[in-house]
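Engineer: give me a model of this one.
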Amino acid sequence: MTHQPDTTLPTPVWDLFVRLFHWLLAASILFAWWSGEQGGNWMTWHMRAGYTVLGLILFRLGWGLVGTHYARFKEFIRGPKQTLGYGMKMLRREEHQHAGHNPLGGWMVLVLLLLSAAQAGTGLFANDEIFTEGPLVHLVSYDLSVEITRWHKLIFDGLLIAIGLHLLGVIWHQRLRGEKLIQAMLHGRKPLPEGTTGAGPTPWVRGLLLALGSAALIWALVNLL
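Structural biologist: Take a look at the predicted model:
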């Protein structure tokens, strides 16, 4: 069990935008998988879930640049040396708790974002060779669309592996190291040493404008091209 400092305070780490993104992305991917398995009329909802994933990813990329302290990529994307060092300490159960994402967790966030974007993005050009086609299928040849559909399925397998590794990491830190990761992603706070930098005030107007802009761009991509 991770030794907790003598004095800890519930410190704001994850702003509401980060938390909503996290749970909406998980729900959208789960629903996209389920609706895709059902087929038929559910494919319309499958595609809508894919559009939602793309909008969420676009928002998170922007929020990683202009969001609160721990939401920014520069705060949690570390170099190879730091990441490897953290991984070695983790194997020895000597890693220390990070307020935001730890180095391995930071890279996993990036991998999940990229795979989710690739999965939803290829869906725009995919077709099931029966009656369902992505909204941008007319921009590529039929043969290329079939090949992209194959990538769409293969990328999902990779996404499932990444999600599984992510869940194992959460279980490791939650159950074996005593870090309240799940609770923090619900209410936004972590018990951290007194004086630890918090997330800071949430720029609500910036976040709302970014969310609206992301949704508008995805709508335009799907409906105007």
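Engineer: switch to C-alpha atoms for all contacts and neighbour counts from now on
Structural biologist: Will do.
Engineer: and the helix or strand that contains Gly158, what's buried?
Structural biologist: Per DSSP states H and E: Gly158 is located in helix 142-171. Within helix 142-171, the residues that count as buried by 16 or more other CA atoms under 10 Å are 145-146, 148-149, 151-152, 155-156, 159, 162-163, 166, 170-171.
Engineer: next up, for comparison:
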Amino acid sequence: MSSSSVRVWDIFTRLFHWLLVAAIGVAWWSGEQGGEWMSWHLRAGYLVLGLVIFRVIWGFAGSHYARFGQFLRSPASTLGYLKNMLKGRDDAHLGHNPAGGWGVIVLLLLCAVQAGTGLFANDDIFTEGPLAYLVGYDLSIEITRWHKLMFNALLAMIALHVLAVVYHQRFRKEAIVQAMITGKKPVAGELAGVTVNRSREWLLGSTAVLISAAAVWGLISL
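Structural biologist: Below you'll find the model as predicted:
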């Protein structure tokens, strides 16, 4: 059979992915350093929040494979996929597979909780979130405790995500990482990609970015 490549991930989805990786990495490292590095911790948190807002918008207005409606499946379908995967009979998917689709949602929720609680957090020494004054000292300290605990859950989900990528990349021979860099996946046969209006995609993506940035700016300026 002949092979070709299909455009799966648009530039905005790819930038979202790698910027989120970088933002979480900077937030983690700067948080561990503390002190003056906490200003970078806050900036990274704002970026995470903005990226989450963007991805929610893009999940409805984005390109075909980025939309929630394309990759979210019913619990029964997802369970069936997982059973087939354990038997080595899971089908390949151009976009997110059913399990990966729900993984995206869980990661987005955890990132939203992490960035959201950070807005109200208070380390009781040097730094406090821009909205900490809205909840008072005692509640701010409690939110800070949850902010730290939930990061462990986020790390666990990230580890699961990495393991899934290794499984598909190494054992299923799917070009997962390459596709998130180039946007394209190799496919067998004459399967054609979804037709895309690139100018409209850039307009929608740019608008989503501006809305997300404005939303974060509005929140931290309350």
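Engineer: what span of the second structure is the helix holding Gly158 of the first structure aligned with?
Structural biologist: Aligned by TM-score structural alignment, helix 142-171 of the first structure corresponds to residues 137-166 of the second structure.
Engineer: mean per-residue distance, that stretch to the first structure?
Structural biologist: When the first structure is overlaid, stretch 137-166 of the second structure sits 0.4 Å from its aligned residues on average, using mean CA distance after the TM-score superposition for the first structure.
Engineer: if we can go back for a sec, ok, of the buried residues of helix 142-171 of the first structure, which one's closest to Leu110 of the first structure?
Structural biologist: The nearest member of the buried residues of helix 142-171 of the first structure to Leu110 of the first structure, counting by CA to CA, is Ala162 at 10.6 Å.
Engineer: wait, the closest one touches Leu112, no?
Structural biologist: Yes: contact criterion CA atoms under 8 Å: Ala162 of the first structure and Leu112 qualify, at 6.6 Å.
Engineer: that's a strand at Pro10 of the first structure, yeah?
Structural biologist: Yes: applying DSSP: H, G, I helix; E, B strand; the rest coil, one finds Pro10 of the first structure inside a strand.
Engineer: and it, what pairs with it in the second structure?
Structural biologist: Using TM-score structural alignment, Pro10 of the first structure sits opposite Ser5 in the second structure.
Engineer: and the nearest residue to its match once chain neighbours are set aside, how far is that from Lys173 of the second structure?
Structural biologist: Using CA to CA, 6 or more residues apart in numbering and skipping the chain neighbours, the partner closest in space to Ser5 of the second structure is Pro186 (4.0 Å). Distance, Pro186 of the second structure to Lys173 of the second structure, by CA to CA, to the nearest Å: 11 Å.
Engineer: which of those two has more neighbours?
Structural biologist: Between Pro186 of the second structure and Lys173, counting by other CA atoms under 10 Å, Pro186 is the more crowded of the two (17 against 10).
Engineer: check the secondary structure at the more buried one for me.
Structural biologist: Applying three-state DSSP: Pro186 of the second structure is strand.
Engineer: show me what contacts the counterpart of it in the first structure?
Structural biologist: Counting by TM-score structural alignment, Pro186 of the second structure corresponds to Pro191 in the first structure. For Pro191 of the first structure, the residues meeting the contact criterion (CA atoms under 8 Å, 6 or more residues apart in numbering) are Thr8, Leu9, Pro10, Thr11.
Engineer: quick one: which of those residues is nearest to Val140 of the first structure?
Structural biologist: Nearest member of the contacts of Pro191 of the first structure to Val140 of the first structure, counting by CA to CA, is Thr11, at 49.7 Å.
Engineer: would you mind measuring from the residue nearest to Ala192 of the second structure when sequence neighbours are not counted to Val194 of the second structure?
Structural biologist: Computed as CA to CA, 6+ apart, the closest residue to Ala192 of the second structure that is not its neighbour in sequence is Val6, at 6.6 Å. Counting by CA to CA, the separation of Val6 of the second structure from Val194 of the second structure is 8 Å.
Engineer: now Trp37 of the second structure
Structural biologist: As for Trp37 of the second structure, its distance to Val194 of the second structure is 44 Å (criterion: CA to CA).
Engineer: show me which of the two is the more surrounded one.
Structural biologist: Neighbours per residue (other CA under 10 Å) separate Trp37 of the second structure from Val194, with Trp37 holding more: 15 against 12.
Engineer: now check the first structure for the residue matching that one.
Structural biologist: Counting by TM-score structural alignment, the partner of Trp37 of the second structure is Trp42.
Engineer: give me the neighbour count for the aligned partner of His93 of the second structure in the first structure.
Structural biologist: Taking TM-score structural alignment, the alignment pairs His93 of the second structure with His98 from the first structure. By other CA under 10 Å, 12 other residues sit near His98 of the first structure.
Engineer: of the contacts of Pro191 of the first structure, which are reproduced in the second structure?
Structural biologist: Of the contacts of Pro191 of the first structure, the ones still in contact in the second structure (both residues aligned by TM-score structural alignment, their matches' CA atoms under 8 Å) are Thr8, Leu9, Pro10, Thr11.
Engineer: lovely, talk soon.
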